[in-house]
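> Starting from these lines, generate the structure:
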Amino acid sequence: TDNKTHIVMGWLLGHSFDLQENLEGQLLSAVLLENSASPLMRALETTDLGHAPSPMCGLEDSNREMTFVCGIEGSEPERRADLEQLIESTLQKVVDDGVSQERLEAILHQLELHQREIAGDQFPYGLQLIMSAIAPMVHGGDPVELLDLEPVLATLREKIKDPEYVPGLIRRKLLENPHRVTLTLRPDEKLEGRRQQAIKETLARRKAELSDDDISHIVQRAQALEERQMRKDDDSILPKVGLEDVPLQMPEPEGRYDAETGATVYSRGTNGLVYQQVVLPLPALSKDELLLLPYYTTLISEVGCGELDYLQMQDRISAESGGIGASFTAKGQIDDVQAMAGYLIFSGKALSRNSKALTRLLKDVYTGARFDEKERVREIIAQIRARREQAVTGSGHALAMGAAAQGVSSGAWLSYRLGGLAGIRGTKELDQQLKDEAGLADFCGKLAALHNRIRSQNRQFLLIGEDDQLSPMLDELGTCWSGVSAEGEGNWSMEPVSYNTREAWLTSTQVNFCAKAYPTVAVDHPDAAALTVLGGFLRNGYLHRAIREKGGAYGGGAGQDSVNGVFRFFSYRDPRLAETLDDFDAALNWLYSEAHEHQALEEAILGV
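As a prediction, the model looks like this:
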């Protein structure tokens, strides 16, 4: 339990449906916590009172009354007063020193960008707007007013011209606000034992009080519940969507290739935003270099660049873009999951008026990122460790599936080593190694060497914007990147992976996550579509009832991963272990032995 305490401070603010109050809260949160150059975030990242800033940091505006929260994780209970003093002194310093006009303009730039962006990665944009309008409607506000922030942003632009405006917000909403609480969450190794003992004692007491009639009644109710779980519902009374309502072909945007710049260009309605990517094949990396990639892609936008240190770069990124980052993707061929190819992608977005600045920003990071700010690197790795450890309970089913599938294909192995349970263990070991100065210097040197190899690769570009924005973007791209050489070297590949896995991992969670994996086929195989439908068919027909309704887990299911050629069963927050693994096998027996209706198959197809 050492260094596992979570300490946060919270303030109660105004009504979330009051747009002026809401945007002032967002402005306040961004000034203090937006990135590592923000004063409060910097204080929480660099203090030795805890391991990392709390993931709860920021403004919570989904309730009727908003809350502003900040704090740390990986601390000790006796450090509460020190943390309060740190936060209060940091807030007072911001009040005394003020905030530069350039910084405030950059924050309003971010608010405008988020207001304009049409994002649809999770569900349709129209549905996102409806969901965002629900909260103010429930709490008594105007849901339509919330969808147009331009008038309030214009008012804020005038208010921030007063140098006392933001210090006044911090003083009024935080420093002088009596509606404040400090919460300390301390781990207790004996807590679960006391809970279980209390449950046992309560059940024993209740059982001793039962009469014969009470026992008979409980048995009857249990039988009735089982009968109800097994009974087929009459879903004909519900509205129905059929296969005929779903188009066979998804609409695909048409792009064009510009040979002079090596850019693929798409003209789309973006509501005044532009998107850019730099795509390059991964060089032939060793295993050790490959394991550096998750840290490299996280750090690349968090460190200094050229003559700017990391704090100055954070301010530049905020002022010129809606965010930049790097990612790594590796996939097999459509007909062979073992034939891997990998790519690194540098990406960014910005308002169209900043498209030139975005191009230069991506080029500068690509060519000039530095890994010599050793303390900054150590801080980010500590934060990565904290986030990964925290994610175990929430993502336990995905981690279990990754562990079960690790030997099925090279892509599954790579996911397990970089982002799975083995990756989490590796991050913990790395965090310990970086406490030694020699280990930290060696790690930073390896990152710099990896960056030098990556930036020498041949590259391509992807540009997305509205039609009138594309020609200037192409011109700037050609001008900006014309002097950047790219010799290119051999591309990365992996040896095939195939072995069986029978593992159990122990972690600090009160529930279990079970998984079982079978090697299957790649996406181009005729069976891939049927296997994709099979996941939903097994979940709806058998697994939900067996694992959730009867077994008591929060959830369970199955699915085909055609990218890695594996079919996986899983359970989520499960009180059982071996019984759930038996249910996975029983699901296949049910599939073979039972007669199935066409409607169930149609529902599974519609669910894909």
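
> Could you use CA atoms for every contact and neighbour count after this?
Will do.

> ranges for the helices of the stretch 1-150 of the chain?
19-33, 39-46, 80-97, 101-116, 125-138, 143-146, 150-159 (DSSP state H, counting those that start in this stretch).

> for the stretch 301-450 of the chain, same thing?
Secondary structure of the stretch 301-450 of the chain (DSSP H, counting those that start in this stretch): helices located at 310-320, 355-368, 374-394, 396-405, 410-419, 421-433, 437-454.

> quick one: which of the helices of the stretch 1-150 of the chain is nearest Thr184?
In terms of Cα to Cα, the element of these nearest to Thr184 is helix 80-97, at 7.4 Å.

> Return the most buried member of the helices of the stretch 301-450 of the chain.
Mean neighbour count (mean count of other Cα atoms under 10 Å) peaks for helix 396-405 among these, with a mean of 25.

> here's the other one to compare against:
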Amino acid sequence: MTSLTDQNNPGLNAGDTIGGYRVLRVAPLREINAVFYELDHGATGARHIHISNKDTENTFGVGFKTVPSDSTGVAHILEHTVLCGSRKFPVRDPFFSMLKRSLNTFMNAFTASDWTMYPFSTQNRKDFYNLMDVYLDAAFYPNIGRLNFKQEGHRLEQEEDRLVYKGVVYNEMKGAMSSPDQVMSRSLLNALYPDTTYSNNSGGDPADIPSLTHEQLVAFHRRHYHPSNAFFFTYGTLPLRDHLAVIEDRVLRNFERIDPKTDVPAQPRWQAPKTVRYPYPLAPNEAPEKKYQACVAWLTADITDSFELLALSLLNEILLGNSASPLRKALIDSGLGSALSDGTGFDADNRDTMFACGLRDVTASAAPQVEKIVFDTLNGLVRDGIDPELAEAAIHQLEFHRKEVTNTPYPYGLKLLLSFSGTWFHDGDPLSILEFDQNLQQINDERANGPFFENLIRRHFLDNPHRVRFTLAPDQEMARKEEERVAAELAAIQSGLTGTETEQIRADADALAALQEEGEDLSVLPTLELEDIPPLTLSVPAGPSRGTFPATWYEQPTSGIFYFSAAAGLGRLPEPLVHLIPFFCYALTKCGTARRDYTEISRLLDRYTGGMGLSAHARTRFDNSGKCLPFVTFSSKALVRNQGKMFELLDEFLREFSFGDMNRLKTLFLEYRAALESSVVRNGHSLAISLASRNFSVPRHLDEIWKGVHQLKTIKAITDTGEEAFRAAADDLATIGRHLFTRDNLKIALIGEADALAAAISPLDALMGGLPAGNTDGFGSPDLAPGSDIPREGWSTSTAVSFVASSFETVRMGHEDAPALSVISKMLRSLYLHREIREKGGAYGGFSLYNMEDGLFCFGSYRDPHVVSTLRVYENAGEFITSGAYTEEDVKEAILQVCADIDHPDSPGQAARKAFYRDLIGLTDEARNQYKAGLLKLSREQVMAVAEKYFGKTTRPQAVAVISDEEKLKAANEQLGADALTLHRI
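Model (predicted):
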């Protein structure tokens, strides 16, 4: 799009008025073939940005500046509570109910340090306006009931003879503040911004949450969730005029302008740096000596200064972006720690931006040494100059990611909103963030005239006294002391209660329980119908073969980017090497080659590609055999002008890989271990499901070996053993490479536009021709067997909450019962588990999953205050789903949810890659469409029949795994008696 012509909004220009809106600006976004519109609403001051293009995944969002003055979690609890019913939709949870009545591709809500946002995306016009109606009513006209506040925020309840705190956000934040990375990020804000809203924990500190009152919550909504404090965003193909008419009719015409007083002042700058130390909880059975984190952090530019933000983003890439980046390399090469500290990097989310860098897994006294390394490195760069190739690589990465359109991890429209929302919310220019050519040209001009990035280092780091030397310290008594504090606080409250107050607590608990069990009329909510579902799934056909060697070619509109994907079979890999496959994938492109060391290769990767990486997969074939298919994927992408360089690098990695640099290999093992350890609490639900499922099949067995707790145990064993283990691992990794990278063991896909594919024929032939032949059966099934027992286990780690999982076998996709099992998984989650585990139990979430590939059915909970009661909920799930206590409408809603998953949109490159891997595992388009047809024909009677077969009186062996605190697991075992869990430590 080279002009302002916009077929979605013809004739709309700057200066036009639409209802109560005035169009302030219209501008082309040529890189993404879109048009930018900025508007404001005269009567209320509401702001609106619309980005129009050909993307049918239309996005809506409304955001509010939310500036808490304490750590009670008021903004976070409000985010939850406004979604518990509104004026037009007075049902208990319209947001969750709309997940069932929609084909949305994304629905969620976010609370950041100084804003709250409610976004969604969908490909269906009717669905878009259904969801907008619900979102607008929830945000501007919520009921904010007292009982909803108690459910979502906090409440007192009597359990036996003692009081306890309950509440979804209360338990969520207990879990969050058990995680070192969460503690680190929130503590850095507290340290650097002591005089502004960022010093508070916007999510809520569990110690402060119980002091928030319902009246304070209502007052916070009244001021912050007002159109005068609102920022609306729309994106996609739907006409802007229609959006504006709905928003004005539903909301804006009912309000008058106010001053919400939500401006965030700049943090007053210090005249001298500070040294700070914050604690985090560590389990008593873990060694604390090298569990500290140390970093240096600065306050940098104002978020509205788009030029300085772009410059600092590029500087961040120069200093830390890859293994060869000078600050990253200096810190890692010091050997003081295992990996960069949590929170490292440039953070442009707050009014004053910040930059931090340091190390994790250091000793208690390491902070001064870390600070010295940081300043020695920065001084050296200013003195000696930054290698111009580092700056060119950083600019290339910026160009690549600007050009690439993906919907991972969020829909592309939402990614655009998040890229400029911080600047927009603080009255900066959002267009300057999206269209930064002028700022980039100024940077290049200044680079040509002098030491631009060196001066940036001097200004923001060397000469900037607003910095902290920060230590995050493990405290093995912290969790116990917090439990004692809470117990004493509750005991004091209980001793001071009058009889009337005690009765009120009981009455509130009874009223909330009644509300949670109460039937409700969901017909007030809008919904889609089955006829709104596309009958066929998206198909991406491959093109004709080209060149000498077999490959799959996909001609796709990829906006000037070329994609390479390969799969290497693992079916005949010797069993002793299997455990190292994930680390092989992690390390291959970070280790260097026989020709170049890791620093040179890292620079080349950043200079000429958009990334190159490997990952391990254990899949189940979709044919009748259902055998295991393990393989490694090797993928890369590049701007078309650089695809020749990309092939040269691919050839170097495939033929000249090397793991001989022992210092580098040891560093990578420690980094990899640190990443695995930090993910335990964050991904506890997934890890618990993997533990429970590991003995049902070979693919699940491999998944646990590669991605579960047992992978962490493998890496711990190597890193705890020492040099001999590293040398042995180097030999094993080289053996894996020789086994994988043979001509007959690679299946290749190439994806791009016609000219790019034509240009790829010769380099692909050269790449494949240079590889040795051999290993023709790599895509066979491995000679491995899972354990024979059905696990019933508890795994302990440092966490204030639990993750509870259970798994059992059903049937696979080809079976006639598979569509009904998919629907049952959605119905159990929405009609049963959500109520029992989240609303009643106070966990952040409870869910059920049916995997049509291997037929495993799983239950899971996330940030759960319970263990035993959650297991009881799982045990009673069969009774619920076989009871028939649901309607044809409930079945229809579950079908909508399953189809929303199936029809999730992909960018052209992603769609082709998925088609390639579907072909690899034998999942045909015919089978996918047959499965979808079965879904669309399902009735309540069919669902009940399948429910009886798999959830009825016939007992199927169910595996159980729980990740929790050791004391909680022991307490659970006392209740479980003969069904006690076998306990392990992570």
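
> Fetch the TM-score of the aligned pair.
Superposed pair, TM-score by TM-score structural alignment, normalised by the length of structure 1: 0.96. Supporting alignment: 606 aligned residues with a Cα RMSD of 1.8 Å.

> Throw the helices of the stretch 1-150 of structure 1 into TSV and include mean neighbour count and distance to Ala517 of structure 1, thanks.
Formatted as TSV, the helices of the stretch 1-150 of structure 1 follow (neighbours: other Cα atoms under 10 Å; distance: least, Cα to Cα, whole Å):
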stretch	mean neighbour count	distance to Ala517 of structure 1
helix 19-33	21	42
helix 39-46	21	40
helix 80-97	16	46
helix 101-116	18	40
helix 125-138	15	34
helix 143-146	16	46
helix 150-159	14	51
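
> Of the ones you listed, give the one that comes closest to Phe513 of structure 1.
Closest approach to Phe513 of structure 1 among the helices of the stretch 1-150 of structure 1 (Cα to Cα): helix 125-138, 30.8 Å.

> how big's the offset between the closest one and structure 2?
Its aligned residues in structure 2 lie a mean 2.8 Å from helix 125-138 of structure 1 after superposition (mean Cα distance after the TM-score superposition for structure 1).

> and the longest strand anywhere in structure 1, how far from the chain's centre?
Under DSSP state E, the strand in structure 1 containing the largest number of residues is strand 336-351. Here the centre of strand 336-351 of structure 1 is set off from its chain's centre by 17 Å, with Cα atoms, centre = their mean, to the nearest Å.

> can you check stretch 424-442 of structure 1 too?
The chain centre lies 24 Å from the centre of stretch 424-442 of structure 1; the measure is Cα atoms, centre = their mean.

> and if you look at stretch 95-114 of structure 1?
How far stretch 95-114 of structure 1 lies from its chain's middle: 25 Å, per Cα atoms, centre = their mean.

> what does it rub up against?
For stretch 95-114 of structure 1, contacts defined as Cα atoms under 8 Å, 6 or more residues apart in numbering pick out 27, 30-31, 150, 153, 157, 160-161, 163-164, 166-168, 170-171, 273, 315, 318-322, 350-351.

> Could you give the residue range in structure 2 aligned to it?
Using TM-score structural alignment, stretch 95-114 of structure 1 lines up with residues 382-401 of structure 2.

> and the aligned residue in structure 2 for Asp212 of structure 1, how far is that from Ile505 of structure 2?
Mapped onto structure 2 by TM-score structural alignment, Asp212 of structure 1 lines up with Gly499. Taking Cα to Cα, to the nearest Å as the measure, Gly499 of structure 2 and Ile505 of structure 2 are separated by 10 Å.

> These two: who's more crowded?
Taking other Cα atoms under 10 Å, Gly499 of structure 2 and Ile505 do not tie; Ile505 has more neighbours (17 against 8).

> Show me what the helix or strand harbouring the more buried one is packed against.
Assigned by DSSP states H and E, Ile505 of structure 2 belongs to helix 499-517. In terms of contacts (3 or more Cα pairs under 8 Å, 6 or more residues apart in numbering; DSSP states H and E), helix 499-517 of structure 2 is packed against helix 146-152, strand 155-159.

> For the next helix-or-strand element following it, grab the matching residue range in structure 1.
Following helix 499-517 of structure 2 in sequence order, the next helix or strand is strand 552-555 (DSSP H and E). Aligned by TM-score structural alignment, strand 552-555 of structure 2 falls on residues 264-267 of structure 1.

> In structure 2, what range does stretch 562-581 of structure 1 match?
Residues 852-871 of structure 2 are the counterpart of stretch 562-581 of structure 1, counting by TM-score structural alignment.

> Residue in structure 1 paired with Gly770 of structure 2?
Using TM-score structural alignment, the equivalent of Gly770 of structure 2 in structure 1 is Gly483.
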